[in-house]
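>>> Please find the sequence and the predicted model below.
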Amino acid sequence: MRATQWMGKNHIEVNEVPDPQILNDRDAIVKISSTAICGSDLHLYDGFIPTMRKGDIVGHEFMGEVVELGKGVGNLKVGDRVVVPFPISCGNCVACQKGLFSVCENSNPNARIAEKVMGHAPCGIFGYSHMMGGYPGGQAEYARVPFADVGPLKVDDDLTDEQVLFLTDVFPTGYMGADNCDISPGDVVAVWGAGAVGQFAVASAKMLGAERVIAIDRFDYRLDKAKEAGATDVLDYEDVDVLDALQELTAGRGPDAAIDCVGMEAHHPSTAINAYDRAKQATMLETERPHALREAILAVKNGGTVSIVGVYGGLMDKFPIGSLMNRSLTVRTGQAHVQRYLKPLYERIRNGDIDPSFVVSHTLPLEQAPQAYRMFRDKEDSSNKVVLKP
């Protein structure tokens, strides 16, 4: 089959690789109809996620048709059309039983690697380094799906791929970012990062009852998408001081909640602080550029909530712990527990509450993955969300 392979920093190729095989009774093989490039895939592309190996198949947002099943999978049948959550979760461990699917205790065969960095290991993730299990990803013609009796959700044929594909990651991730905030009617929520996850966080905050949602970014086309998703206000952080602007918009109180949808490669208009973090990151004295998170913590009201769904990988410098502790802030975070949200969000789509396809900017053949990665990273041609078709 053809698959997208990580060949080194800023180097993606589409090559012929062996077809996946059933290895466990709970496996399925899915013939992929659509797959997408996620913002967190750029952390792999830019070389910031450790334990990648040359030739690894990438991609964790994919869907398609079940073509083969292990004998232990009783909830699916060959021919079913499914979306596949990016966290690989057993469904049986203590974490999964509590709905904490992204910290499944049984799906990461390389837990010892992750434990060295994080203390404890999260779940396995498709196409996202050997620290996260070393599983081949879904930017390919076929994928092996472990624990297929727990993860994949069967979807109806009358919905397009683009309407349901983002249930695999970015829609539940944005929704969880908003859900973490315990939004009450009248709340003001600020969202850092207006990429696809941020756009879904905006839409989700509005669905959950926020009165105002403020989106923060520097690209006009992304801020326009945020407004389409329901943002009542947008801030270009290259034009305004974000902290001052948020104070003015909230009569000096600060937003009730802040959602960080940016993660480890944040940009900052200040040359000095941006250069500081980039230099420390380049020399591996720091693994993150935490401008957005610092700002979110300083901006939110006393007693407010900071929700972090942007991806971080290790250690950051100049973390404002004094503000966090002294102002009684609550921090809630995590990779999305996608399986928890799949069915409720699928019903939102079926009921017409949201059409997730609004985020798609480009649809390209799988063979153009190398060009698509470059375009997406460099924000060329207003690339908001790229869907690849095998």
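All right, it came through fine. Numbers count the residues shown, from 1 in each chain.
>>> CA atoms for contacts and neighbours, from now on please.
Noted.
>>> Which secondary structure state does the residue of the chain positioned farthest from its centre sit in?
For the chain, the C-alpha farthest from the mean C-alpha position belongs to A251; by C-alpha atoms, centre = their mean, that distance is 32.2 Å. State at A251, reduced to three classes by DSSP: H, G, I helix; E, B strand; the rest coil: coil.
>>> from memory K206 sits against G230, does it?
Yes - taking C-alpha atoms under 8 Å as the definition, K206 is a contact partner of G230 at 6.6 Å.
>>> Can you work out which residues contact both of those two?
Common neighbours of K206 and G230, using C-alpha atoms under 8 Å, 6 or more residues apart in numbering, are V213.
>>> And the helices in the stretch 201-350 of the chain, which stretches?
Ranges of helices in the stretch 201-350 of the chain, per DSSP state H, counting those that start in this stretch, are 220-229, 242-249, 271-282, 291-299, 321-326, 338-350.
>>> what residues does the fifth one touch?
Right, helix 321-326. I297, L298, T330.
>>> End to end on stretch 330-344, go ahead and measure it.
End-to-end distance for stretch 330-344, by C-alpha to C-alpha, to the nearest Å: 26 Å.
>>> do stretch 145-159 as well
End to end - C-alpha to C-alpha - stretch 145-159 spans 22 Å.
>>> Show me the helices in the stretch 51-200 of the chain, by range?
Going by DSSP H, counting those that start in this stretch, the stretch 51-200 of the chain shows helices at 94-97, 111-118, 161-164, 170-179, 196-207.
>>> winner for burial among those?
Each of the helices of the stretch 51-200 of the chain was scored by mean neighbour count; the highest is helix 196-207, a mean of 29, by mean count of other C-alpha atoms under 10 Å.
>>> so what does that helix touch, helix or strand wise?
Packing partners of helix 196-207 (3 or more C-alpha pairs under 8 Å, 6 or more residues apart in numbering; DSSP states H and E): helix 170-179, strand 188-192, strand 212-217, helix 220-229.
>>> Contact partners for the closest residue in space to Y341 that isn't next to it in sequence?
Excluding the flanking residues, the one nearest Y341 by C-alpha to C-alpha, 6 or more residues apart in numbering is P172, at 6.1 Å. P172 sits next to F166, A336, H337, V338, Y341, L342, L345 when contact means C-alpha under 8 Å, 6+ apart.
>>> I'd assumed S102 was in contact with the second one.
It refers to A336. Yes - judged on C-alpha under 8 Å, A336 makes contact with S102 at a distance of 6.4 Å.
>>> Find residues that contact each of the two.
The overlap between the contact sets of A336 and S102 (C-alpha under 8 Å, 6+ apart) consists of P87.
>>> Roughly how far does the residue nearest the centre of the chain sit from A203?
In the chain, the centroid-proximal residue (C-alpha atoms, centre = their mean) is V170; its distance is 4.9 Å. Separation of V170 from A203 (C-alpha to C-alpha): 12 Å.
>>> Disregarding flanking residues, what is the spatial nearest neighbour of the residue nearest to the centre of the chain?
Sequence neighbours aside, V197 is the residue nearest to V170 in space, at 5.1 Å (criterion: C-alpha to C-alpha, 6+ apart).
>>> Got another one to weigh against that:
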Amino acid sequence: MKALAWHGKSDIRCESVPDPVLEDSRDAIIKVTSCAICGSDLHIFDGMIPSMQHGDIVGHETMGEVVEVGRDCKTLKPGDRVVVPFSIACGECFFCQRGFYSGCERSNRNREQAVKMWGNSPAGLHGYSHMLGGYAGGQAEYLRVPYADVGPIKVPSNLTDDQALFLSDIFPTGYMAAEFCNIQPGDTIAIWGCGPVGQMAIRSAFLLGAERVIAIDTVPERLALARAGGALTLDFLEEDIYDRIMELTHGRGADACIDAVGTEADSASSFYARIDRLKVATFMGTDRPHVLRQAIHCCRNFGTVSVVGVYGGFLDKIPMGSAINRGLTFHMAQTPVQRYMPRLLERIEKGEFDPSFVITHKGRLEDGPDFYKTFRDKKDGCIKVVLNP
């Protein structure tokens, strides 16, 4: 089959690889009909993610048709059309039983690597490094899905792939980011990053009752799409974000702040952001947390900082004094997608939310390597890429 494979920094190739096969009685094989390039895939593309190996198949936003199931996978049958969550969960362990699927204790088959880095291990992920299981990803013609009786959700025939695909990651992630904010009537929510997850968070915040959303970015197309979703937008290269948020909130700060950027904050945004980039380049740091610092400072006393942007290691100069003395609450996670998929699918079916608004580019797997560059470099108005194998 054809698949997109990693061969080093800025080197994604479309190549022929062996077809996946059933490895466990709870597995399923999916014929991929749609997959997407995620912002966190760009961390792999930029060489930010450790324990990648040459030839690793990437991608974790996938849907398609079931073509084969193991004998113990009783919930699916060949012909079912499904969306596959990006995290892999057994459904039986301590965390899965409590709905924290992205903390599954069983699915990371290389959990010892993660324990050395983080003190404990989260769930295994599709297409995302050997530290998180080394599972093949879904930017391919076929995908093996472990624990397929727990993860994939069936998609009704009246919904298109474009409407359903983002249940795999970015719609639940953006929705969770807003849900973490415990939004009350009259609240102002500030969101850093108007990429795909930020766009979902903007609309989810309004869906959950926010009165005002302030969206922060510098890419014109992203800011325009944020305004189309009802947000007031700020360009961080044109104005001081802290000063403007304080002005807009009469000196109080936003009721909640969402970091939808993570480790690769734009180094042009401030002197400290440039220092972060220098530290990463010289191996003096692992992440660039400029956005998180700013979100903390811009949040009102006893407000919430919601973090869904990806960080991988140790963050430098985080203003914990500000957070502690002003009573901030931090809420963060890799999204337990399985927990959110049913209710968000229902919202899509009812016409309350159509995630396809974020798609700007479509192509084949063969176009994937070029689209990685286009997405990373924010060229041609690219906000979200969908590939149809």
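Yes, it's here. Bear in mind the structure is a predicted one, so any value in this text is a computation, not a measurement.
>>> give the contact list for the closest residue to Q281 of structure 1 other than its chain neighbours.
Leaving aside its sequence neighbours, Q281 of structure 1 sits nearest to T287 (C-alpha to C-alpha, 6+ apart; 5.1 Å). Counting by C-alpha under 8 Å, 6+ apart, T287 of structure 1 makes contact with F48, M264, K280, Q281, G313, G314, L315, M316.
>>> Give me the buried subset of those.
Among the contacts of T287 of structure 1, those classed as buried by 16 or more other C-alpha atoms under 10 Å are F48, M264, K280, Q281, L315, M316.
>>> Closest one of the residues you listed to D241 of structure 1?
M264 (20.9 Å; C-alpha to C-alpha).
>>> my guess is the closest one contacts V309, does it?
No - judged on C-alpha under 8 Å, M264 of structure 1 makes no contact with V309 at a distance of 10.8 Å.
>>> number of nearby residues for A224 of structure 2?
14 (other C-alpha atoms under 10 Å).
>>> Looks like Y128 of structure 2 contacts N108 (just checking).
No - using C-alpha under 8 Å, Y128 of structure 2 is not in contact with N108; the gap is 11.2 Å.
>>> who has more neighbours, these two?
The neighbour count for Y128 of structure 2 versus N108, taken as other C-alpha under 10 Å, is higher for Y128 (28 against 25).
>>> Check the spacing between the more buried one and A333 of structure 2 real quick.
Distance, Y128 of structure 2 to A333 of structure 2, using C-alpha to C-alpha: 16 Å.
>>> and stretch 180-193 of structure 2, how far apart are its ends?
17 Å.
>>> what's the answer for stretch 123-133 of structure 1, then?
Terminal residues of stretch 123-133 of structure 1 are spaced 8 Å apart (C-alpha to C-alpha).
>>> related to what we said a few turns ago, state the distance from the residue nearest to Q281 of structure 1 to L342 of structure 1.
The gap separating T287 of structure 1 from L342 of structure 1 is 31 Å, by C-alpha to C-alpha.
>>> so what corresponds to the residue farthest from the centre of structure 1 in structure 2?
Counting by TM-score structural alignment, A251 of structure 1 lines up with H250 in structure 2.
>>> and that match, how far is that from R244 of structure 2?
Remark: distance between H250 of structure 2 and R244 of structure 2 (C-alpha to C-alpha) = 10 Å.
>>> K77 of structure 2 now?
For K77 of structure 2, the distance to R244 of structure 2 - C-alpha to C-alpha - is 54 Å.
>>> And L344 of structure 2, by the same measure?
Computed as C-alpha to C-alpha, the L344 of structure 2 to R244 of structure 2 distance reads 33 Å.
>>> Who has more neighbours out of the two?
Legend: neighbour count by other C-alpha under 10 Å for L344 of structure 2 and R244, higher for L344 (18 against 15).
>>> residue contacts, the more buried one?
Listed by C-alpha under 8 Å, 6+ apart, the contact set of L344 of structure 2 reads L167, P172.
>>> Counterpart of it over in structure 1?
Aligned partner of L344 of structure 2 by TM-score structural alignment: L345.
>>> I'd like to know how far that match sits from A229 of structure 1.
L345 of structure 1 sits at a distance of 16 Å from A229 of structure 1 (criterion: C-alpha to C-alpha).
>>> what does Q371 of structure 1 give?
In this view, Q371 of structure 1 and A229 of structure 1 are 28 Å apart by C-alpha to C-alpha.
>>> So which of these two has more stuff around it?
Per other C-alpha under 10 Å, whichever of Q371 of structure 1 and A229 has more neighbours is A229, with 23 against 13.
>>> And for G119 of structure 1, the neighbour number?
Close neighbours of G119 of structure 1, defined as other C-alpha under 10 Å, add up to 11.
>>> before we move on, what about S16 of structure 2?
12.
>>> Which residues are in contact with the closest residue to it other than its chain neighbours?
Leaving aside its sequence neighbours, S16 of structure 2 sits nearest to K2 (C-alpha to C-alpha, 6+ apart; 4.6 Å). By C-alpha under 8 Å, 6+ apart, the contact set of K2 of structure 2 is C14, E15, S16, V17, A140, E141, L365.
>>> closest to R274 of structure 2 among these?
C14 (33.7 Å).
>>> Mind telling me what S204 of structure 1 corresponds to in structure 2?
Checking with TM-score structural alignment, S204 of structure 1 has S204 as its match.
>>> wouldn't that match be in contact with I170 here?
No - S204 of structure 2 is beyond contact range of I170, at 11.4 Å (criterion: C-alpha under 8 Å).
>>> Contacts only, for I170 of structure 2.
By C-alpha under 8 Å, 6+ apart, the contact set of I170 of structure 2 is P196, V197, M200.
>>> any chance of the residues you listed in a markdown table, with distance to V145 of structure 2 too?
Below are the contacts of I170 of structure 2 laid out as a markdown table (distance: C-alpha to C-alpha, whole Å):
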| residue | distance to V145 of structure 2 |
| --- | --- |
| P196 | 25 |
| V197 | 24 |
| M200 | 26 |
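>>> Tell me which of these persist in structure 1.
For the contacts of I170 of structure 2, the subset whose aligned partners also touch in structure 1 (both residues aligned by TM-score structural alignment, their matches' C-alpha atoms under 8 Å) is P196, V197, M200.
>>> what does stretch 264-277 of structure 2 contact?
Outside stretch 264-277 of structure 2, the residues touching it (C-alpha under 8 Å, 6+ apart) are H43, F236, L237, G285, D287, R288, P289, H290, V291.
>>> Between the two ends of it, how far is it?
End-to-end distance for stretch 264-277 of structure 2: 9 Å, by C-alpha to C-alpha.
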